[in-house]
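Student: Dropping a prediction and its sequence here:
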Amino acid sequence: MRRPVRPVLLVFALSSSLPSWAGSLQVAVAANFTAPFQALAPLFEQATGHQAVGAFAATGQLYAQIRHGAPFEVLLSADSSTPRRLIEEGEGVAASRFTYATGKLVLWSAQPDYLDGTPAALHAGKFRHLAIANPQTAPYGLAALQTLEQLGLREHLAERLVEGQSISQTQQFIASGNAELGFIALAQVYRDGRISSGSAWQVPANLHTPLHQDALLLNRGRDNPAAQAWLDFLQSPQAAEVIRAFGYDLAD
């Protein structure tokens, strides 16, 4: 007696209707770019059929993971030096590197009236804790230290600094009230053309090293069409609109 074949045919029909070219890629994403990536990923899938899966951490942490064999195929760094370093170390495709966004640093407080759009609260010093990301692993943390140095406040406030391992953890310190204020990425609190919550001072770009954020095709992604498709999509007008909406500048 023969077994029924209808279920097998049904499975075949369903599977054959899927795009044979659709794939996926693993993207190492700097923590400051978490929200934009989460907005871009479904648009990318709609446009190409490919799926981008992100892992989020400080750039220095992502670098260490890549060097230790993590299966990432594309890096979205928070700086330009880390991709250059990976290229020099033979981990990335030199011709693929480009600046996908230029970030902005803000001093932010979860309290609506704590900051008045200036660094006055820093100079007044009426707070217990000032949060920054670890400057050894997070470019935004390094930019925060450079800003304090330019303001002449680095030594004066050194004992009040609390460090997050990433810019995401730094924001959590401030949002929870464990730090009255701190330096984070504008993209973390910027929606619809304004600061979405709390109060802030947008740090002038001349107070720190420019936050040029570079993308890089890693060696593991060389033969993955989805990886190249993601890099192409990231440079498209559709992606540019999303990136600008989170307060980033774009390279010419």
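Tutor: Structure's in. What do you need? Note that the structure is predicted; figures quoted are calculated from it, not measured.

Student: Please make it C-alpha for all contacts and neighbour counts, starting now.
Tutor: OK.

Student: At which residues are the strands of the stretch 101-250 of the chain located?
Tutor: Secondary structure of the stretch 101-250 of the chain by DSSP state E, counting those that start in this stretch: the strands cover 105-109, 130-133, 161-164, 181-185, 190-191, 194-195, 199-202, 211-217.

Student: can you put those in a markdown table and add distance to Arg244 and mean neighbour count?
Tutor: Output for the strands of the stretch 101-250 of the chain, formatted as a markdown table (distance: least, Cα to Cα, whole Å; neighbours: other Cα atoms under 10 Å):
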| stretch | distance to Arg244 | mean neighbour count |
| --- | --- | --- |
| strand 105-109 | 15 | 25 |
| strand 130-133 | 23 | 29 |
| strand 161-164 | 26 | 18 |
| strand 181-185 | 14 | 28 |
| strand 190-191 | 10 | 15 |
| strand 194-195 | 12 | 15 |
| strand 199-202 | 16 | 21 |
| strand 211-217 | 14 | 24 |
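
Student: Tell me which of these lies nearest to Leu14.
Tutor: strand 211-217 (33.0 Å; Cα to Cα).

Student: relative to strand 105-109, how tilted is the closest one?
Tutor: On the basis of axes from the mean of the first three to the mean of the last three Cα atoms, to 10 degrees, strand 211-217 is oriented at 110 degrees to strand 105-109.

Student: what packs against strand 211-217?
Tutor: In this structure, strand 211-217 makes packing contacts with strand 74-76, helix 81-88, strand 98-103, helix 225-234, judged by 3 or more Cα pairs under 8 Å, 6 or more residues apart in numbering; DSSP states H and E.

Student: Point out the other helices and strands that the third one packs with.
Tutor: I take that to be strand 98-103. The criterion is 3+ Cα pairs under 8 Å, 6+ apart, and the helices and strands that strand 98-103 contacts are strand 211-217.

Student: what's the spacing between the strand it packs on and its chain's center?
Tutor: Relative to its parent chain, strand 211-217 has a centroid offset of 10 Å by Cα atoms, centre = their mean, to the nearest Å.

Student: what's the answer for stretch 111-124, then?
Tutor: Computed by Cα atoms, centre = their mean, the separation of stretch 111-124 from the middle of its chain amounts to 26 Å.

Student: before we go on, here's another structure to hold up against the first:
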Amino acid sequence: MQRLAPLFASLLFALPAHAGEVSVAVAANFTAPMQKIAAEFEKDTGHRAQLAFGATGKFYAQIAHGAPFEVLLAADDETPARLEHEQLAAPATRFTYAIGKLVLWSPREGYVDDRGEVLTKGDFKHLAIANPRTAPYGTAAVEAMRKLGVFDALQPRFVQGENIAQAYQFVATGNAELGFVALSQVLKDGKLASGSAWPVPASLHAPIRQDAVALARGRHNPAVQALLAYLKGDKARAIIKSYGYDL
């Protein structure tokens, strides 16, 4: 046992002092990258991020009603700004951690063309989108369809998900032939994992600026400060970029 004592001591001192936990509300489009970032964050800092995924609008309502989140990673920049204005977020902590990209995707090879003309020429019955009232990617999809002049014709075919993760599931499971999803959901190792996709031109919708903010409940938690700093670091930024986001 005496010989093991130095080993135990070295392991103890290798861990960061005062390692803690941080409760994070994460926009559904950022599920995969945040899971990877959280694992690296715990490995590098000792702090643990407890993650919940969902629609940004739903998270706003939950936070306004006292939900115990300490950080919000939103799918837009308006919700964190609103929380800041309403004093539900810590001042001077908000920043853009990613700029999202919208794609029209189908699991069928060659079904979605490189101009998105399938929207007017396709024989599909169902088109999946996220709820535009609560999910910024849904809002962007509606903006794009309006600019393309196809919204009214396509609206009867909508299959609406509560968030972008549910919209993706509708397409992936065949409940919709195609849908507007986040680019991050259909990439693997920087390439389209399956099917066919049309990256929606940024000119067709407002930029999907995704902001992070510390919430009032977490303003004094060192793990909150550590996570926000980690998101700005090289390792996290490389992960974010690998999922197709701009920085």
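Tutor: On my side now, so go ahead. Keep in mind the model is a prediction, meaning the values are calculated, not measured.

Student: To Val93 of the first structure, which of the strands of the stretch 101-250 of the first structure lies closest?
Tutor: Across the strands of the stretch 101-250 of the first structure (criterion: Cα to Cα), the nearest stretch is strand 211-217, sitting at 5.6 Å.

Student: residues in the second structure aligned with that closest one?
Tutor: The aligned range for strand 211-217 of the first structure in the second structure is 208-214, by TM-score structural alignment.

Student: how much does the matching stretch stray from the first structure?
Tutor: Following the fit onto the first structure, the mean deviation recorded for stretch 208-214 of the second structure is 0.2 Å by mean Cα distance after the TM-score superposition for the first structure.

Student: And the contacts of that stretch?
Tutor: Applying Cα atoms under 8 Å, 6 or more residues apart in numbering, the external contacts of stretch 208-214 of the second structure come out as 70-77, 80, 89-90, 93-101, 136-137, 140, 224-225, 228.

Student: Please list only the buried members of those residues.
Tutor: With burial judged by 16 or more other Cα atoms under 10 Å, the buried subset of the contacts of stretch 208-214 of the second structure is 70-77, 80, 89-90, 93-101, 136-137, 140, 224-225, 228.

Student: contacting residues for the aligned partner of Ala227 of the first structure in the second structure?
Tutor: In the second structure, Ala227 of the first structure lines up with Val224, judged by TM-score structural alignment. Shown here is Val224 of the second structure, whose contacts under the criterion Cα under 8 Å, 6+ apart are Val22, Glu70, Val71, Ala214, Gly218.

Student: again, but for Phe44 of the first structure
Tutor: Counting by Cα under 8 Å, 6+ apart, Phe44 of the first structure has contacts His50, Gln51, Ala52, Trp230, Phe233.

Student: mind checking how far the first one is from Ser77 of the first structure?
Tutor: Spelled out, that is His50 of the first structure. 21 Å (Cα to Cα, to the nearest Å).

Student: Format the helices and strands packed on strand 211-217 of the first structure as CSV; extra columns: distance to Val162 of the first structure.
Tutor: As requested, these are exported to CSV (distance: least, Cα to Cα, whole Å):
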stretch, distance to Val162 of the first structure
strand 74-76, 26
helix 81-88, 24
strand 98-103, 22
helix 225-234, 34
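
Student: what about those, which gets the closest to Gln171 of the first structure?
Tutor: Distances from Gln171 of the first structure to each of those were compared using Cα to Cα; the shortest belongs to strand 98-103, at 15.8 Å.

Student: What is the corresponding segment of the second structure for the closest one?
Tutor: Structural correspondence for strand 98-103 of the first structure: residues 95-100 of the second structure, per TM-score structural alignment.

Student: Can you name the residues in contact with that stretch?
Tutor: When contacts are defined by Cα under 8 Å, 6+ apart, stretch 95-100 of the second structure is touched by residues 75, 77, 182-183, 207-213, 231-232, 240, 244-247.

Student: again, 6 Å this time
Tutor: The contact list for stretch 95-100 of the second structure (Cα atoms under 6 Å, 6 or more residues apart in numbering) reads Ile208, Arg209, Gln210, Asp211, Ala212, Tyr245, Asp246, Leu247.

Student: mean shift of that stretch relative to the first structure?
Tutor: Between stretch 95-100 of the second structure and its aligned stretch in the first structure, the superposed structures give an average distance of 0.2 Å (mean Cα distance after the TM-score superposition for the first structure).

Student: At the geometric centre of the first structure, which residue do we find?
Tutor: Phe33 (2.3 Å; Cα atoms, centre = their mean).

Student: Could you measure from the equivalent of Ser81 of the first structure over in the second structure over to Thr56 of the second structure?
Tutor: Mapped onto the second structure by TM-score structural alignment, Ser81 of the first structure lines up with Glu78. Summarising the geometry, the distance separating Glu78 of the second structure from Thr56 of the second structure, computed by Cα to Cα, is 10 Å.
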